[in-house]
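In: No sequence on hand, only this structure:
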C-alpha cells in the first residue's frame, strides 16, 4: 500500500469488513464491542521500517530501531499487519478493505492500494 499525509506522521488504522450481497456492512459481536469489523490492523507511519530477513509475506517484522519521518505530500510504501482470521461467509457476501479515520490526529490520509 502507498500512503501520503499532509503532516510529518500519521496513525494508520485499517479494517477488513464483511459486506452483504447489497454492499451493506455486516458487523459481529466481539469481545471489545457489540458491533465490530471482521479484523483490523494499525501502524504509526514513522515506524514503517521492517527487517526483510525476519518478515513473512503476511507479517512484516518491525525493527523499532529508527524512526522514518514522512515528508508531507510524499507517497510512502507501507506494510500493515492484519492478523489472520477465518469466517464462513454466506453466498453473495464478500470481504472489503477500508481505512478508518482516527480521532488521534486529524491529518488528511490518502491511501492507494497496490498489489
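Out: Structure received. Just so it is clear, the structure is predicted and the values come from calculations on it, not from any experiment. Numbering: from 1, shown residues only.
In: contacts, neighbours, all on C-alpha from now
Out: Noted.
In: Looking at this protein, which residue reaches furthest from the middle?
Out: The centre of the chain is farthest from one residue, residue 91, which by Cα atoms, centre = their mean lies 25.7 Å away.
In: what about that residue, distance to residue 20?
Out: 9 Å (Cα to Cα, to the nearest Å).
In: Next: residue 109.
Out: Using Cα to Cα, residue 109 is found at 27 Å from residue 20.
In: Repeat that for residue 53.
Out: Residue 53 is 39 Å from residue 20, by Cα to Cα.
In: Got another one to weigh against that:
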C-alpha cells in the first residue's frame, strides 16, 4: 500500500543481507559489482495488472495506461522483486528497504560508483 502527496511515485525495493553486526554484505550481479541481493521497482501510475499474465509471485504490469494517484489516497501496489538464489549464513539477517530512489549503501555519496572493494 502506498499514498503520496503527488499524482505519481516511484518505488524501489531492495533486499539486503546484513552480517551479525548489521553491516551490509554486497553481491556481484549483472548490473552491479557490489550490490544488493535482489530488487524491484514500479512507478505507481503503472500499477494496473494484467489478470491473465499475473502469477501469485509475479505481477504482470502491461504499462499500457497511466493511473494517476489521488493525493492522500492509499492504493495497493504489487511490485515484483526479481528472483535470486543465495545462501544466507546463520546469524545473518535479511532487510528490505523501500525508497523513492535507487538504493545506495549507507555512507555513499549520491552518484558515486561502487566497486567490489568498497
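Out: Perfect, thanks for sending it. Bear in mind the structure is a predicted one, so any value in this text is a computation, not a measurement.
In: and residue 95 of the second structure, what helix or strand is that in?
Out: strand 93-99 (DSSP states H and E).
In: Give the buried residues for stretch 76-86 of the first structure.
Out: Across stretch 76-86 of the first structure, burial judged by 16 or more other Cα atoms under 10 Å covers 78-82.
In: Dump those into TSV; add distance to residue 44 of the first structure and secondary structure as well.
Out: Formatted as TSV, these follow (distance: Cα to Cα, whole Å; DSSP: H, G, I helix; E, B strand; the rest coil):
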residue	distance to residue 44 of the first structure	secondary structure
78	10	coil
79	11	coil
80	10	coil
81	12	coil
82	14	coil
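In: which of the residues you listed lies closest to residue 102 of the first structure?
Out: Set against residue 102 of the first structure, the nearest of the buried residues of stretch 76-86 of the first structure by Cα to Cα is residue 80 (15.7 Å).
In: ok, the closest one - contacts?
Out: 14, 41-43, 60 (Cα atoms under 8 Å, 6 or more residues apart in numbering).
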